[in-house]
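> Model the structure of this input:
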Amino acid sequence: MSESLHTVTTMPTARRPGCPFDPPKELLDIRERGPIARYSFPDGHQGWLVTGFDLVRSVLADQRFSSRKELMLHHPTIDFGDIEVPAAPPGEFLLMDDPRHSRYRKPLVGKFTVRRMRQLTERVEQVTAEHLDAMEQAGTTADLVTAFAKPIPAVMICELLGVPYADRGSFQENIDKFMSGETSDEELIAAYTAVQTYLAELVAAKRAEPTDDILSELTDSDLTDEELKGMSLILLAAGLDTTTNMLALGTFALLRNPAQLAALRAGPELIDSAVEELLRYLSVAKGSVRVALEDVELGGQSIKAGTTVLLSYNTANRDPERFSDPHLLDLRRQDGGHLAFSHGVHQCLGQQLARVEMRVALTALVKRFPSLRLAVPADEVALRPESADIYGVKSLPVTWGA
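Prediction:
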């Protein structure tokens, strides 16, 4: 055991004033001391915190580390006591290992291919133009979250799964309550129950009268209604929240880096590398948790079976041993290969859809509003709390014109 091995007793959460895009400084300091540290959980469990790129990627690729919900007994900031954690409900495959995980993921892989997602580009362009038209017609100010970042991915994922247009508003409101990090337990339970009820009705409707969407296609399989309901919940929640926050926080980051924004305006061919760099730089999905199924050697340390391991994506994506000038937003960056979409068997299924949405939406936004700027001081932009599963902004007031 290395004598310099660091032990962390509290998960750093406070971002430095004026640095809303950087991980908490204390977390970066932990990574500077080494890519792996001991982590003392509030309930006394002695686990690990992995902050370096190579080690995080290694754990994500190693099926000796489990994602199973029933093994997630230790929370990094809360002592839940001796609670019994149930297995993930049918269909909610993010918290499963193979073979349960593969049962749900495999039928979806062919529905989210690069080719199929690129075929949606024209529709994303149409939806984006409609919302930019509405912004322009409404005046010279807007909340970019509600006017742009939220509705574009909402329309796309709901159309892909066959959620009727009229139902999108109430559905998204409940999904927002899951993800905001600011919802009371009572509100959370009510929102979850409402979404479950709605999805059960939607699955039944697709079985009775299939339409041209992914959920209808999945009804022609051996998946049960309960499994389809769980799969739909995962896809909708992920498809709505992550891209919304990448679009909003990504625009905020560009507005705070005018030279990079000018480069994108002058060279729209930069959009592919710009999207990858924003994904790396912002890492809105901050990390994940794994549990060792057997004794594993990791970074020179012995990880015992049953030990909980915290993985920090945002420090991994700022690792100076992997990226040159990692805290610099550089839309021309060539050293890609970030972990914004995770890695391994649980790598994000919808990553190609997110890329298409970001490429189209950001290109159109900067072209339509060449004078786009913040309508409030940067330090008044309301950020999501660190307790939120996905980091981002609550609202982004912008203005344009003279």
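> CA only for contacts and neighbour counts going forward, please
OK.
> Next, find the distance separating residue 337 from residue 312.
Between residue 337 and residue 312 the distance, using Cα to Cα, to the nearest Å, works out to 16 Å.
> I believe residue 341 is in a strand; please confirm or correct that.
No - according to DSSP: H, G, I helix; E, B strand; the rest coil, the state of residue 341 is coil, so it is not within a strand.
> I'd assumed residue 354 was in contact with it.
No - the pair residue 341 / residue 354 is not scored as a contact, 9.9 Å apart, by Cα atoms under 8 Å.
> neighbour count winner among the two?
With neighbours defined as other Cα atoms under 10 Å, residue 341 and residue 354 compare such that residue 354 has more, 24 against 20.
> host element of the nearest residue to the more buried one once chain neighbours are set aside?
Counting by Cα to Cα, 6 or more residues apart in numbering, residue 354 lies nearest to residue 243, which is 5.9 Å off, once chain neighbours are set aside. Secondary-structure assignment from DSSP states H and E places residue 243 in helix 225-255.
> Buried ones in that helix, by neighbour count?
Taking 16 or more other Cα atoms under 10 Å as the neighbour-count basis, helix 225-255 is seen to contain the buried residues 225-233, 235-255.
> Please report how far residue 382 lies from residue 361.
Counting by Cα to Cα, the gap between residue 382 and residue 361 amounts to 22 Å.
> So those two - more neighbours on which side?
More crowded of residue 382 and residue 361, by other Cα under 10 Å: residue 361, with 24 against 13.
> Let's see this one next, to set against the first:
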Amino acid sequence: MTTQALKAPLHMRRNGLDPVEELARAREDEGVVRVETPFGPPAYLICRHEDVRQVLADPTRFSSALAPLPGSGYVDADELERLRAGQLFRLDPPEHSRLRRMLTPEFTMRRMRGLEPRITQIVHKALDDLERAGKPADLVEHFALPVPSLVICELLGVPYADRARFQERAVRLLDTSLPMERRVAAQREDRAYMADLVARAQAAPGQDMLGMLVREHGDDLSTDELIGIAELLLLAGHETTSNMLALGTLALLRHPDQLAVIRQDPAQAEPAVEELSRWLSVVQSLPPRMTTTDVEIAGQVIPSGSLLICSLPAANRDPAFVHDPETLDVTRAAAGHLAFGHGVHHCLGAPLARMEMRIAFPALLRRFPGLALADPDEQADFRIFTTVYGVNALRVTW
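The predicted model follows:
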């Protein structure tokens, strides 16, 4: 079956940059709806901001560890255990807390401030490359993808020369239109690659994050956990931010009044990053949860052992959360949005992603005052079936 013949699950359906009206109606009417999933059993889709917060804040009643992994039916119990090791968003406390404590020092604001000069260099180097490419140029290829990829590669100790291969695997892993066998194969290839990197770090730990984990926590972390941590950080570190940079630029070009706010006052980039994160919600949903007891959400009783999917685009555009949620307003900051999750699984790398965007958006707009879509009438090439929403390419001129 071709992707054109497929229909994305409700929580992944978009009308361009906006969630579809059907998702908004689900939020305004029932608040919770039964949906089919791309990974097997049906689930309850949670749509309202407060309800999503409730689910994400309570790992006791809403377990990440009990929910099945995509592709679980294609691997045996031993491989499944290895695949779950180190994957923080698939674990509950206390296992989750143990791993997170080891990683948190690397993502503090103090640590991020130390990285700021290097991130600024990376951004300006990418802008140079974009300009050299000549107009029109693909913003994804020359800017949105290279910036976070190089940052996370340097932070983790992953060779940047390998980026094309791990990015191709990431696309297969996240594309729900592909047969599960292909996605599982991509997962296995990724683990084999990471296993090699971890073995090198164990033999000669460097100054990067993998080296730090080996030196300081080598006795507390299994090899499978090190591999899982590295996989998670590499995937999340470039996929989410690169799609935010591309979609954020597209959103600003379609809202020139909002673009002008950032261009005229780069200090506005900080609240703008929060509003763009809320309004775009590139992470369509977080990994599913499973109820450990009967629960009531939005007036519905959901039985124990049920799968839940939290719709971040629906929750972040909930009128009960912000006034006039469909309007992009880069001055409002949107405190309390759920684009980076909430609770114990709040995105560990959020400070890094925010810093990259806070530096990148103003730098892009200052370098190219005439930045525009190469063809304003051209249909954007959206990544419809991926769990992280984005565009495959974004042709711009200046």
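> Next, the TM-score between them, please.
Once superposed, chain against chain, the TM-score is 0.89 (TM-score structural alignment, normalised by the length of the second structure); 381 aligned residues with a Cα RMSD of 2.5 Å.
> which residue in the second structure lines up with the residue nearest to residue 354 of the first structure?
Residue correspondence to the second structure (TM-score structural alignment): residue 243 of the first structure is matched to residue 241.
> Who are the contact partners of that match?
Going by Cα atoms under 8 Å, 6 or more residues apart in numbering, residue 241 of the second structure touches 144, 148, 353, 356-357.
> One more: residue 22 of the second structure?
When contacts are taken as Cα under 8 Å, 6+ apart, residue 22 of the second structure is in contact with residue 10.
> Show me what it aligns to in the first structure.
If you follow residue 22 of the second structure across to the first structure using TM-score structural alignment, you land on residue 26.
> so how far is the helix or strand containing that match from its chain's centroid?
Applying DSSP H and E as the criterion places residue 26 of the first structure in helix 25-33. Its chain's C-alpha centre and that of helix 25-33 of the first structure lie 22 Å apart, by Cα atoms, centre = their mean, to the nearest Å.
> mind listing what's buried in that helix?
25, 27-28, 30-31.
> which one of residue 337 and residue 312 of the first structure has more residues nearby?
Neighbours around residue 337 of the first structure and residue 312, counted as other Cα under 10 Å, are more numerous at residue 312. The numbers are 24 against 12.
> tell me the contacts of the residue nearest to the more buried one when sequence neighbours are not counted?
Residue nearest to residue 312 of the first structure in three dimensions, not counting chain neighbours: residue 287, with 4.5 Å by Cα to Cα, 6+ apart. With contact set as Cα under 8 Å, 6+ apart, residue 287 of the first structure has these partners: 310-314.
> Check residue 273 of the first structure too.
With contact set as Cα under 8 Å, 6+ apart, residue 273 of the first structure has these partners: 331-334.
> Can you say which helix or strand has it in it?
Under the criterion DSSP H and E, the helix or strand holding residue 273 of the first structure is helix 271-282.
> which residues in the second structure does that helix match up with?
Going by TM-score structural alignment, helix 271-282 of the first structure lines up with residues 269-280 of the second structure.
> Counting neighbours, which bits of the matching stretch end up buried?
By neighbour count on 16+ other Cα under 10 Å, the buried set for stretch 269-280 of the second structure is 269-280.
> For residue 160 of the second structure, what is the corresponding residue in the first structure?
In the first structure, the residue equivalent to residue 160 of the second structure is residue 165, according to TM-score structural alignment.
> show me the residues around that match that make contact.
Counting by Cα under 8 Å, 6+ apart, residue 165 of the first structure makes contact with 155, 158.
> ok, 10 Å please
With contacts defined as Cα atoms under 10 Å, 6 or more residues apart in numbering, the neighbours of residue 165 of the first structure are 154-155, 158-159.
> Please apply the same query to residue 167 of the first structure.
Each residue near residue 167 of the first structure by Cα under 10 Å, 6+ apart is listed here: 158, 198.
> if I look at it, how far off is residue 378 of the first structure?
Relative to residue 378 of the first structure, residue 167 of the first structure is positioned 34 Å away (Cα to Cα).
> Wait, residue 252 of the second structure touches residue 328, no?
Yes - taking Cα atoms under 10 Å as the contact criterion, residue 252 of the second structure and residue 328 are neighbours in contact, 9.0 Å apart.
> Need the overlap of contacts for the two.
With the criterion set as Cα under 10 Å, 6+ apart, the overlap between the contacts of residue 252 of the second structure and residue 328 is 258, 276.
> For the counterpart of residue 106 of the first structure in the second structure, grab the count of nearby residues.
Structural correspondence for residue 106 of the first structure with respect to the second structure (TM-score structural alignment): residue 101. Using other Cα under 10 Å, residue 101 of the second structure is surrounded by 10 other residues.
> And the one 5 residues further on, by the same measure?
Using other Cα under 10 Å as the criterion, residue 106 of the second structure is surrounded by 17 other residues.
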